[in-house]
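> What shape does this take:
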Amino acid sequence: MVFNGKVELNEGADEDMNIAVIPARGGSKRIPRKNIKLFDGRPIIYYSIKVAQDSKLFDHIIVSTDDEEIADTAISCGAEVPFRRPYELAEDSTPTVPVMAHAVKACNELGFYADFFCCIYPCAPFVIKHDLAAGLAQLKKIPVDFVYPVTEFPHPVQRSMYRSETGEMKFLYPEHELSRTQDLPVTYHDTGQFYWGKSSAWLGMKRMHSKGAGLVIPNWRVVDIDNEDDWKRAEIMYKSIKYQ
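Okay, the predicted model is just below:
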């Protein structure tokens, strides 16, 4: 399911408990100390904490980390760090769902019970509070376990190509070589920004993509920050949006 983000937000209409969890491990490789690297003058994790605060959706805003410096930075930005993430859940290959399942269990042990948990990535400076509110509204409205933002691919994936070792171009889907782009269905990809999920879904280790619905956001607010070039592009985009 995909939604365009234009939902009716009935703010304050219920008393469900919500908790934000920002997973921020210390061992990033491609961009060292990525989660607290300065972005437009502030540690990048600040922006995820700030949008969670401004949304007024959350009873607790928690950072899950294995790293003392990240913990100190998160606390200075106004987040809580009431537990430490175990090192075996801070590996390069550790998926998001086990990290969130650990956070939900840790919160329950602390007496922080919530109906809905939102995973907000620490390097997501383009998240806005309306997106968070719209995602929660959709999760409450439809029979899915997760809701997360998606955006359109800039070009139909059905006409995507790959380059052979000799430089020859080949279509991944040869049957669409002559298809007009306007005749092909719109496709989307995960923005890598946040994931609303039911508490039971995180604890049940369900797959957040195939068990979820997509909330469409514009692709001018999407940058997947994986390397230094992505970081530079994201800062340029952020400053452009900020000063407009």
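> alpha carbons only for contacts and neighbour counts from here, please
OK.
> Flag every buried residue along the longest helix along the chain.
With secondary structure taken from DSSP state H, the chain has its longest helix at helix 228-243. Across helix 228-243, burial judged by 16 or more other CA atoms under 10 Å covers 231, 234, 237-238.
> Please verify my assumption that Ala213 contacts Val150.
No - taking contacts as CA atoms under 8 Å, Ala213 lies outside contact range of Val150: 9.1 Å.
> Next, the second sequence, to be compared with the first:
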Amino acid sequence: MKRICTICARGGSKGVPGKNMRLLAGKPLLAHSIEQARACGLFDVVAVSSDDAAILAAATAYGADLAITRPHELATDTAAKLPVIRHAVETAEARCGLRFDTMVDLDATSPLRSVEDIVNAVRLLEEEGAGNVITGMPARRSPYFNLVERDAAGRVGLAKTLATPVFRRQDAPACFDMNASIYAWRRAVLFEAPGLFNADTRLYEMPEERSIDIDSEVDFLLVELLINRRHAQGQA
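Alright, predicted model coming up:
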């Protein structure tokens, strides 16, 4: 069983300029995900994909096995992530002479995950027969109770309805917010399936305090607060 971890870190960012190289607890944001990948001991190769030379240099400095230069067409604001991951895996296989069975992508902007989260997501993929695994946290809003849609005429209604109406949020079907932290695939699913959701996509649940994805300055401040609190409490 051969496994690769990819970390995709583009140079451009609109919400938080330069966020992948911004210091968090004394090291670039990118470094936290590299160190987590190394610490879990699962991966034959940890590869960072970027269009930015400084990010690729930092990736090598903080322990990545491969620094992969991303093609321009995969580094635009509108580029989808799946082709980026496929490119990174194919490039790593060509360089290392390996064929990977399990592919895991860690989002550099979600540094609050634990090493155990990575291990458990991979275990769900490999031991439970899943095609691919995503991560998420319990949703703050429910489409069956307090998440609404507005139609073209301006009328508002629940996003989803049930045959029997729900009067308490606790009685609604469990829903989850994707937290963009960990993605795991079997090889065939990554390269042959058309999208993220497939016939056997599973979800690994994480708590809210490990699920913040940095997409704004407020997100960065929250993550910084939580990281500093962990360090103050002697946690990794």
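> And the TM-score between them?
Remark: TM-score between the superposed chains equals 0.87 [TM-score structural alignment, normalised by the length of the second structure]; 226 aligned residues with a CA RMSD of 2.3 Å.
> ok, now which ones touch Arg186 of the second structure?
By CA atoms under 8 Å, 6 or more residues apart in numbering, Arg186 of the second structure lies in contact with 101-103, 125, 131-132.
> hmm, try it at 7 Å
101-103, 131-132 (CA atoms under 7 Å, 6 or more residues apart in numbering).
> likewise Tyr148 of the first structure?
By CA under 7 Å, 6+ apart, the neighbours of Tyr148 of the first structure are 135, 194-196, 213-215.
> hmm, 6 Å instead?
When contacts are counted by CA atoms under 6 Å, 6 or more residues apart in numbering, Tyr148 of the first structure touches 194-195, 214-215.
> from those, which single one is nearest Ala74 of the first structure?
Taking CA to CA as the measure, Ala74 of the first structure lies nearest Phe194 of these, at 17.5 Å.
> correct me, but that closest one touches Cys119?
Yes - the pair Phe194 of the first structure and Cys119 passes the contact test of CA atoms under 6 Å, sitting 5.4 Å apart.
> sorry, back to before: buried subset of the contacts of Arg186 of the second structure?
If we count by 16+ other CA under 10 Å, the contacts of Arg186 of the second structure have these buried: 102-103, 131-132.
> any idea which helix or strand carries Ile70 of the first structure?
Assessed by DSSP states H and E, Ile70 of the first structure sits inside helix 68-76.
> The second structure: matching residues for the next helix or strand after that helix?
Downstream of helix 68-76 of the first structure, the next assigned helix or strand under DSSP H and E is helix 96-109. Counting by TM-score structural alignment, helix 96-109 of the first structure falls onto residues 81-94 of the second structure.
> what helix or strand does the nearest residue to Arg168 of the second structure once chain neighbours are set aside sit in?
Nearest residue to Arg168 of the second structure, sequence neighbours excluded (CA to CA, 6 or more residues apart in numbering): Phe145, at 7.3 Å. Here Phe145 of the second structure is covered by no helix or strand, with elements defined by DSSP H and E.
> Map Phe145 of the second structure across to the first structure for me.
Using TM-score structural alignment, Phe145 of the second structure lines up with Arg159 in the first structure.
> Check Thr109 of the second structure too.
Match for Thr109 of the second structure (TM-score structural alignment): Cys123.
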